[in-house]
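Undergrad: Turn this into a structure:
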Amino acid sequence: MAERPWQKRRLQLWLRHHSPVALPLALLLLVIGGWSLKSAVQWLGRDADSASPALRSKLQGMALESLESVSGPPLRGTLYMGIVIDPDRILNPEAYGDLNKRVQSLTNAFRTVHPGVTVQVQLFRSDSVIPKLKARVRSGLGPDLLVASGLIAGDLHAMGLSDSVQLTTQEQQQFHPASLARLRLPNGRLSGVPLLYFPEVICFNRSKVKTSPATLEELLQASAEGLRVGLATNPINIYWTAGALGANQALVTVMRGKPLQPELRQRLLGWLRWLQSASLQQRVTFYADQGQVLDDFLHDRLDWISCSSTNFSTLQRQLGPRLGVATMPSGLGGEPTPISRERVMVLGKGSSPDQRRIAKAMASFAINPLIQRSMTIGTFSLLPVNRFVPPPVSSSSTLEALVESQRQSNATEPLLDLLHAGDPRLEALAQTLVQLVFGALSPEAATEALIRDLRPLPSLQASR
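TA: Purely as a prediction, here's the structure:
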């Protein structure tokens, strides 16, 4: 729906006399009128400031109370915000520009409600964030708020690089229980606050194949007919095939340190046999690095890959309408098990009282329903963590694929509960898969290697 200036002006004048119902109306316009995040927040905030100061309090009142009370003096100061980037995220100048626009959209909206705040953002690579944070915290220059993978939130707290947060029972109901369980500390507090999901899906070139293969059998058949397939051996990127071939339960059983029954052993062996068989196909290429998979897809050397929705903007810019998005293929073992990437907000260490108030206010602002839904429909590349904000799947086949992938990812929760960032078993799994697909290990030898190497280490068992 196009925004007509005279209509917006009339609504602004109406605000002066009807502010008590303005916020519900704005939410309605956002949902059915297609307003952008900028338009909705500007209308709620800056455009109505002089007429209705109480309206700003209504938007603030949507915040989580335990994170930041709406009472107290106005927020003033600088928020130092860090964002952790995945190693397989495309980071060319255009991608940096897209990320900057998204961050600025959120921070500008936040400053509409809190004009006395400025926000400075710094990016960290996930493979180097720990040492860099340690150095910054020691020097008193750590971020006040860090957006990072949910897998490292607990590690950051254990290392003394972040502070915990406390949510009331009512506030916790806004999130899926599994998301909070992974963030819960022994004292009941949380190592971070969930922010959003980036599901793992299939990206394919519509000029080469009209629809994505629905099953693994169809995928190999399409490859035999000319479809160029790219897969990474990184466990996060390849785990979806384990579910499709019925091996996910076997992997979880081994990682829990429990005996593997013959049936589960056969499923694990069957998965590894399929991977090796696929690697022998002429047009199926396995990569040790997901970044190379993305690069070859961007440069028309591959037609079909698995990809995180974090890279949608770059892929869409390059391929335009040729980019297709679909869920992973199923297999004889059932549905695929894609691993969705959850982003959480972590409170930094050593913030001043004012900076801590701002960090909490930003966290609560980012997860209120209006902002969560706006981020979703503004990019079509992420999903909200607030379970009371259903994505409008009827408006986008891409969102429909993301939602279905997120549902399928629920089956990976037992695995994620057993892992943390830097878990040596992930590296062991990756190395075994690399040796398997490049012919250095047989499926039988790889099965024995995984049973041996994926069992919990004594240090990991003691920490749980």
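Undergrad: For the rest of this, base every contact and every neighbour count on C-alpha atoms.
TA: Noted.
Undergrad: Could you pull up the contacting residues of the residue lying closest to residue 308 once chain neighbours are set aside?
TA: Excluding the flanking residues, the one nearest residue 308 by C-alpha to C-alpha, 6 or more residues apart in numbering is residue 200, at 4.4 Å. Residues near residue 200 by C-alpha atoms under 8 Å, 6 or more residues apart in numbering: 237, 306-309, 338-341, 402, 405.
Undergrad: one more time with 6 Å
TA: Contacts for residue 200 (C-alpha atoms under 6 Å, 6 or more residues apart in numbering) come out as 307-308, 338, 340.
Undergrad: could those be laid out in JSON lines, adding secondary structure and neighbour count?
TA: Shown next, in JSON lines, are the contacts of residue 200 (DSSP: H, G, I helix; E, B strand; the rest coil; neighbours: other C-alpha atoms under 10 Å):
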{"residue": "307", "secondary structure": "strand", "neighbour count": "24"}
{"residue": "308", "secondary structure": "strand", "neighbour count": "24"}
{"residue": "338", "secondary structure": "coil", "neighbour count": "30"}
{"residue": "340", "secondary structure": "coil", "neighbour count": "24"}
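Undergrad: Looking at these, which one is closest to residue 153?
TA: Nearest to residue 153 among these: residue 340, at 15.8 Å, using C-alpha to C-alpha.
Undergrad: One more, so I can put them side by side:
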Amino acid sequence: MVVQRIGLLAVGITLTACSNTSSKQPTTLLRVARTLPSSEAVTTADSERDRKLLRQFQVSVREVVPGLQLQPSLYTQKSIESELRRQTNSGLGPDLVISDASTIHALFEARVLDPVPLTKEQREAVAPALLKRLTNDQGQVTGLPVSQSLQLACYDKSKLTTAPASLQELAKASGGESVFGIAQNFEDLYWSMGSFNAGPALVKSLRGETPTATETHQLVRWLGWLQNTSFQQNVVFLRDQPTLRRQLIQGRIDWISCWSTQLPQLREAMKDQLGVSVLPAGPAGQATPVSKLQVWGLGRNSSQRQRASSEELMQFIVQPWAQKTWSLRYRTSYPVNPVAAAIVNSQIPGTDDLYLMKSKQGILIGDEIMANLDTNPQLNAGLQDIINDVIFGTESPAQAAGKIHNLLKRA
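TA: Below you'll find the predicted structure:
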């Protein structure tokens, strides 16, 4: 669903439009601002990669939007709000902004983005639960979901013959010489909640209800697993995915929780040593990975022509052909369009296991939780503080469960 390195520009490579545009066709310049995933710094290599893909994208989409030219700029998630606020106040803000759901919400609240006027076709092209994650309390759609990145397990096949299929197998393997790495922020940890069926307790609290004793017990079990796992010698909790990725590449860690958008960098560095699998199941069932959304937002300084071109692109990019072609070509993202998702499932063996949760109820629970966190950064930060206290051993699982309930029911 984060933002991901293939982003907007990679979509263009998948298109097969004619590049011959009449010299009389008026040019439309769109300024595109994009963020890298959280904790990622913008490098020269990132900028060069975007410029290269941009040239290919411009050629490819000229039949869709004739005369289109794109001017890219990369930002960190920490810097983008202040930068775009300054640009927008001076009348030079971007036409399109590409980031994750929570960042797009924050930019919208900062008044540097306009609401997205979705057409009937766009609403039908995007799974309703994903649109909900981009809809604020006033019913405004703050951005258009374009793709999903998915949670996986990535491992070094020279160190592990197979990835652990269960948390019990992970614990057994970590008791030997294998080292396992897990990102400690809640979004990256959510997959493990399903292994303990801990999601219903959070949903009840978010709805202002009191979880049952059984639901609370499952939440405490999950928090207990986090704490116990953090005390194991060969399991490391790290703050961010880039650090996990680097340590896997460097051979310091043998297995990590990862995101599908990290696969190009991992494949480039690890070659045939890279293994990819589903995340391990637990005592209560399968892991329940959530998705990070890549979202397109509309800047406020566009001219009438620029806005029309932006909306044309947004209309096209969620249609089944573009969605399935993108996913099948790069295999680093998953469609937001249900029709395209069905095509991807039928054409990639094992995708149904790798990309999708089996439980529809699990999907609904995850979407409801993430929708609340995406639209409420303070709630997300409060929940993260409690999770950190559990991992570091300064809060008992039972105490933390009570604090989570009180935090969420006030949301």
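Undergrad: what's the matching residue for the residue nearest to residue 308 of the first structure over in the second structure?
TA: In the second structure, the residue matched to residue 200 of the first structure (TM-score structural alignment) is residue 151.
Undergrad: Distance from the chain centre to stretch 134-153 of the second structure, please.
TA: Remark: stretch 134-153 of the second structure is offset 9 Å from the chain centroid, using C-alpha atoms, centre = their mean, to the nearest Å.
Undergrad: do the same with stretch 180-198 of the second structure
TA: 14 Å.
Undergrad: go on, stretch 272-282 of the second structure?
TA: Worked out by C-alpha atoms, centre = their mean, stretch 272-282 of the second structure lies 18 Å from the chain centre.
Undergrad: What residues in the first structure pair up with that stretch?
TA: Here stretch 272-282 of the second structure aligns to the first structure at residues 321-331, judged by TM-score structural alignment.
Undergrad: ok, and what's touching that stretch?
TA: Residues outside stretch 321-331 of the first structure that contact it (C-alpha under 6 Å, 6+ apart): 201-207, 214-216, 244-245, 336, 398, 401, 405.
Undergrad: follow-up on the earlier one: confirm that the match of residue 200 of the first structure sits in a helix.
TA: No - under DSSP: H, G, I helix; E, B strand; the rest coil, residue 151 of the second structure sits outside any helix and is assigned strand.
Undergrad: Relative to residue 371 of the second structure, how far out is it?
TA: 17 Å (C-alpha to C-alpha, to the nearest Å).
Undergrad: Nearest residue to the middle of the second structure?
TA: For the second structure, residue 292 is the residue whose C-alpha lies nearest the centre (C-alpha atoms, centre = their mean; 1.7 Å).
Undergrad: coming back round to it: any idea which of the contacts of residue 200 of the first structure is the one closest to residue 268 of the first structure?
TA: Using C-alpha to C-alpha, residue 338 is the member of the contacts of residue 200 of the first structure that sits closest to residue 268 of the first structure, with 17.0 Å.
Undergrad: Isn't the closest one up against residue 238?
TA: No - at 8.1 Å, residue 338 of the first structure does not count as touching residue 238 under the criterion of C-alpha atoms under 6 Å.
Undergrad: How about the contacts made by whatever residue of the second structure lines up with residue 279 of the first structure?
TA: Matched to the second structure by TM-score structural alignment, residue 279 of the first structure sits across from residue 230. With contacts defined as C-alpha under 6 Å, 6+ apart, residue 230 of the second structure is in contact with residue 391.
Undergrad: one step back: just checking, the residue nearest to the centre of the second structure is part of a helix?
TA: No - the assignment for residue 292 of the second structure, made by three-state DSSP, is strand rather than a helix.
Undergrad: returning to that earlier point: buried by neighbour count: which residues of the match of stretch 272-282 of the second structure qualify?
TA: 322-331 (16 or more other C-alpha atoms under 10 Å).
Undergrad: The first structure: which residue goes with the residue nearest to the centre of the second structure?
TA: Residue 292 of the second structure maps onto residue 341 in the first structure, by TM-score structural alignment.
Undergrad: list the contacts for that match?
TA: Neighbour list for residue 341 of the first structure: 197-198 [criterion: C-alpha under 6 Å, 6+ apart].
Undergrad: What's the separation between it and residue 275 of the first structure?
TA: Distance from residue 341 of the first structure to residue 275 of the first structure, counting by C-alpha to C-alpha: 23 Å.
Undergrad: Which of the helices or strands spans the nearest residue to residue 382 of the second structure once chain neighbours are set aside?
TA: Excluding its sequence neighbours, the residue lying closest to residue 382 of the second structure (C-alpha to C-alpha, 6+ apart) is residue 407, at 7.4 Å. Applying DSSP states H and E as the criterion places residue 407 of the second structure in helix 397-409.
Undergrad: So which residues of the first structure form strands?
TA: Here the first structure has its strands, by DSSP state E, at 77-85, 117-125, 145-149, 162-163, 193-198, 200-205, 229-232, 284-287, 304-308, 323-326, 341-348, 383-384.
Undergrad: what's the third one aligned against in the second structure?
TA: Following TM-score structural alignment, the aligned partner range for strand 145-149 of the first structure in the second structure is 96-100.
Undergrad: any residues touching the matching stretch, and which ones?
TA: The contact list for stretch 96-100 of the second structure, computed with C-alpha under 6 Å, 6+ apart, reads 2-3, 32-35, 293-299.
Undergrad: Looking at the residues you listed, which is nearest residue 12 of the second structure?
TA: If you rank the contacts of stretch 96-100 of the second structure by distance to residue 12 of the second structure using C-alpha to C-alpha, residue 32 comes first, at 14.1 Å.
Undergrad: I'd say the closest one and residue 69 touch.
TA: No - the pair residue 32 of the second structure / residue 69 is not scored as a contact, 10.2 Å apart, by C-alpha under 6 Å.
Undergrad: ok, these two, which is more surrounded?
TA: Shown here are residue 32 of the second structure and residue 69; by other C-alpha atoms under 10 Å, residue 32 has more neighbours (22 against 19).
Undergrad: and the gap between residue 70 of the second structure and residue 366 of the second structure?
TA: Per C-alpha to C-alpha, residue 70 of the second structure is found 35 Å from residue 366 of the second structure.
Undergrad: So for these two, which residue has more residues nearby?
TA: residue 366 (24 against 18).
Undergrad: Tell me which residue of the first structure lines up with the more buried one.
TA: In the first structure, the residue matched to residue 366 of the second structure (TM-score structural alignment) is residue 412.
Undergrad: got the residue ranges for the helices in the stretch 101-250 of the second structure?
TA: For the stretch 101-250 of the second structure, the helices defined by DSSP state H, counting those that start in this stretch cover 101-109, 120-125, 128-132, 167-174, 186-194, 199-206, 213-230, 241-249.
Undergrad: right, and the ones you listed - which one's nearest residue 18 of the second structure?
TA: helix 120-125 (24.6 Å).
Undergrad: Understood, closing this out.
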